[in-house]
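**Q** A predicted structure for the sequence below; I have some questions about it.
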Amino acid sequence: MSDKLKNIKNPGFKIPNNYFEGIEDAVLSQIKLKSIEGSGFKVPDGYFESLEDTVINKISKNENTKVINLFTRRNLLYVSSIAATILLLFNLSVFNKKSVSFETLETASLESYIMNQYIDSYDMASLLTNEDIIEENFIEHNFSEENMENYILNNIDMEGFFSE
């Protein structure tokens, strides 16, 4: 900004004395003087009597209307493709359900499930019947010393057994 604009003390606009005190009365008196009679809208004479005939004449002149056929080849292709898609999705989801049993499970996925779900010995024991738990059933299995050593060396952390 220039220095001239910073130092202006008189804005240049003047309002008459008591202007805002009497403005409301002056505006209301002008409105009362110029009061409007009626709504300001005029309807031609006989307008409502002839309105119906005028509308019917304009409608009857346009007898040639454009007819759009709903069953076009294009619409038929759209509808049939949507129906085929829905039918295909229904068939894929309903008829391709395979039965799941222990024979169809992969050993690796079963092992990873057991390892990641933190199943303890009580949970495993709840799945076994009394016949499975009997000691005689465990004795039937032949465990060689070599297999036991390999299992212990490969799967058991030995650091916890030895203390310094």
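**A** That came in fine, so what should we check first?
**Q** rest of the way, CA atoms for contacts and neighbours
**A** Fine.
**Q** longest helix of this protein?
**A** The helix that spans the most residues within the chain, counting by DSSP state H, is helix 73-95.
**Q** okay, one more to line up with it:
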Amino acid sequence: MGKKRKNSGFKTPEGYFEGFTDDLLNKMSKEASSLPNKDGFKVPEGYFDSLNKKVLEKVTEKEIKVIRLQAYKKYFYAAASVAAIVLLVLSMQWKDKSSFTFDDLARTDIEIYLEENDLGLSSYELAEVLLTEEMEVNDILNIELDDENIIDYLEDNIDELNLEIDE
């Protein structure tokens, strides 16, 4: 960018500008002698005297047959009112369908939200908020507890639970 091009791509013959003004003046003097002394246009006599009459004859207004268009305002207003009613009905139906309640949320959506967003609550605080009346143990655990699983657990951990078995 900092370098300037020395060669612009255009060339002139040597000594071109030295005799340029003399050559130009010679050509102008030769052409001036070949030009006519008079204008090349001629206007007939009295042309401009009758010009106004000729122009006014061509410009005069003739009666034009006017065709009135029927007023379509009634149809326009009727179409606009029908469109407004249709939009009103569609918007009312659309608003009714889009209102959600807490009961519409799936349990998995709530779980995903709680897992992904840090609410700053400890497990004890969450336990206080959750309703345990309708909750079962199987809702909390990943596996289902059936009678066989419970018996197996109790047999394996009987010593830790300090239970006595009467057989």
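**A** Arrived safely, thanks for sending. Here the structure is a predicted model, which means the values were calculated and not measured.
**Q** TM-score of the superposition?
**A** The TM-score (TM-score structural alignment, normalised by the length of structure 1) is 0.41; 115 aligned residues with a C-alpha RMSD of 5.0 Å.
**Q** now do the helices in structure 1.
**A** Taking DSSP H as the test, the helices found in structure 1 are 3-6, 19-33, 47-61, 73-95, 107-116, 121-127, 130-133, 135-139, 145-155.
**Q** could you do structure 2 as well?
**A** 20-34, 47-59, 73-98, 107-116, 123-129, 137-140, 147-156, 158-161.
**Q** kindly reformat those helices as JSON lines containing mean neighbour count.
**A** Below are the helices of structure 2 laid out as JSON lines (neighbours: other C-alpha atoms under 10 Å):
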{"stretch": "helix 20-34", "mean neighbour count": "10"}
{"stretch": "helix 47-59", "mean neighbour count": "10"}
{"stretch": "helix 73-98", "mean neighbour count": "10"}
{"stretch": "helix 107-116", "mean neighbour count": "10"}
{"stretch": "helix 123-129", "mean neighbour count": "10"}
{"stretch": "helix 137-140", "mean neighbour count": "10"}
{"stretch": "helix 147-156", "mean neighbour count": "10"}
{"stretch": "helix 158-161", "mean neighbour count": "10"}
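**Q** hang on, the earlier thing: got a markdown table for the helices of structure 1, with mean neighbour count too?
**A** As requested, the helices of structure 1 are exported to a markdown table (neighbours: other C-alpha under 10 Å):
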| stretch | mean neighbour count |
| --- | --- |
| helix 3-6 | 8 |
| helix 19-33 | 10 |
| helix 47-61 | 10 |
| helix 73-95 | 10 |
| helix 107-116 | 10 |
| helix 121-127 | 9 |
| helix 130-133 | 10 |
| helix 135-139 | 10 |
| helix 145-155 | 10 |
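**Q** contacting residues for Ser33 of structure 2?
**A** Not one residue lies near Ser33 of structure 2 by C-alpha atoms under 8 Å, 6 or more residues apart in numbering.
**Q** state the distance from it to Asp23 of structure 2.
**A** Remark: distance between Ser33 of structure 2 and Asp23 of structure 2 (C-alpha to C-alpha, to the nearest Å) = 16 Å.
**Q** who touches Phe20 of structure 2 in this structure?
**A** Listed by C-alpha under 8 Å, 6+ apart, Phe20 of structure 2 has no contact partners.
**Q** how far away is it from Asn26 of structure 2?
**A** 10 Å.
**Q** what do you get for Ile140 of structure 2?
**A** Remark: distance between Ile140 of structure 2 and Asn26 of structure 2 (C-alpha to C-alpha) = 111 Å.
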